[in-house]
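Engineer: Return a 3D structure for these sequence lines:
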Amino acid sequence: MNPTFPPQPVVARESEPTEDNIRALVYAFYDRVQADPMLGPVFEQKLAGRWDEHLPKMCTFWSSIALGQKGYRGNVQQAHQPLLGIEPQHFSRWLYLFLDTVESRYAPAAAVRFMEPALRIAQSLQLSKFGWDYTIPEEQQALLEQLAPRRRKDGDTPDAPPARDEPFPTKIIGRSTKD
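Structural biologist: Purely as a prediction, here's the structure:
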């Protein structure tokens, strides 16, 4: 995905998310974040000595997203507002690491259940941080394009070609369904 870091080794890819494999995903991903020269210092500045508190919260968050559980009670926007020194490249780096980790652990249909929300959340955080006239970076738009063919609409059969229109339930700013 991104030539500046080694891809995550592929493990047995899961066909469906479960609490156990979500926990494994979260811990593997944050091991990569902590080791990453760009992201590691940013996260360490905020979470030094609190990783044992943060990681279970992230497991609950991603279980809420991927499994539809309602255990997460935080506010994503509010939690990320006090982070200083965050620039667009941090979002792109986080996305590449996260999507690569997800892709190495889940079959495509299951991976999209993490990838779509991650891209939406990143976009929302960027627009909130950098302003509504902010242009989502090209590499993130490319990630959206990569995901679009993977998403199927309800009622599609496994043999049906994937939907090619807007991959998200809500409009992505700066991208129309006619583009």
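Engineer: C-alpha from now on. contacts and neighbour counts both.
Structural biologist: Fine.
Engineer: List the buried residues of stretch 89-104.
Structural biologist: Within stretch 89-104, the residues that count as buried by 16 or more other CA atoms under 10 Å are 91-104.
Engineer: Sort out for me which of these are in strands.
Structural biologist: Using DSSP state E, no member of those falls in strands.
Engineer: quick one, helices of this protein?
Structural biologist: Under the criterion DSSP state H, the chain contains helices at 19-35, 39-47, 51-67, 76-80, 88-105, 108-130, 138-147.
Engineer: How about residues contacting the third one?
Structural biologist: Pointing back at helix 51-67 there. 17-19, 22-23, 26-27, 30, 47, 69-72, 113-114, 117 (CA atoms under 8 Å, 6 or more residues apart in numbering).
Engineer: run this one through as well so I can compare:
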Amino acid sequence: MQLHAEESTGFPPTNPPVTFVMIERLVLDFCARTQKDPVLAPVLSKAIGRDWDSLIRRIRRFWAAEFLEDSRGQDDPVPMHASMKELRPAHLDRGLELFRQSAFRVCDRQSAFAFVTWAERITEQFKYTIFQQAGLTAPSELRTAVQGVRP
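Structural biologist: Take a look at the predicted model:
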């Protein structure tokens, strides 16, 4: 069963107890799952080679900027994802599912919902970007989903 953040009681979470240690654990768990995933690992390996450490640092910086207001060296994730020519919406959905699993495995419930909510929004933005780059019109529900969404 796929649990979306909006389905929780008390949503949206206010001031989730996110720490740098939690972000570190989440990113490491997510990247470990991704490296073993038969669908995502080949696409990412083609894009980053064997440099998983750099990818882990980038993802960690991104989440620290989002939740801890630590923007030191933050990378915008959209260009990196957009540069992966083989990346398709189904890959993003799979990545979101792995991220969701990691969040609920390593975080308290409130923080997991906060991470997943933001990851769901980012995933929709990435999908929209993929459609734009392909010169296609994104489905209307996707266009609506990304209105006013960072990044």
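Engineer: Can you tell me which of the contacts of helix 51-67 of structure 1 is nearest residue 123 of structure 1?
Structural biologist: residue 117 (9.7 Å; CA to CA).
Engineer: Return the residue of structure 2 aligned against residue 105 of structure 1.
Structural biologist: Here residue 105 of structure 1 is matched to residue 106 in structure 2, going by TM-score structural alignment.
Engineer: Surely its match is in contact with residue 25?
Structural biologist: Yes - counting by CA atoms under 8 Å, residue 106 of structure 2 does reach residue 25; the two are 6.6 Å apart.
Engineer: how close does the residue nearest in space to the middle of structure 1 sit to residue 51 of structure 1?
Structural biologist: With distances taken as CA atoms, centre = their mean, the residue of structure 1 nearest its centroid is residue 118 (2.7 Å). Going from residue 118 of structure 1 to residue 51 of structure 1 by CA to CA, to the nearest Å gives 20 Å.
Engineer: Please apply the same query to residue 94 of structure 1.
Structural biologist: Counting by CA to CA - residue 94 of structure 1 and residue 51 of structure 1 are separated by 17 Å.
Engineer: Can you give me the neighbour number for residue 72 of structure 2?
Structural biologist: By other CA atoms under 10 Å, the residues close to residue 72 of structure 2 number 10.
Engineer: and it, what is it in contact with?
Structural biologist: With the criterion set at CA under 8 Å, 6+ apart, residue 72 of structure 2 makes contact with 61, 65.
Engineer: Then residue 40 of structure 1?
Structural biologist: Contacts of residue 40 of structure 1 (CA under 8 Å, 6+ apart): 33, 34.
Engineer: Now do it against residue 82 of structure 1, distance only.
Structural biologist: Residue 40 of structure 1 is 17 Å from residue 82 of structure 1, where distance means CA to CA.
Engineer: same thing with residue 140 of structure 1?
Structural biologist: 23 Å.
Engineer: In terms of neighbours, single out the busier of those two.
Structural biologist: residue 140 (18 against 10).
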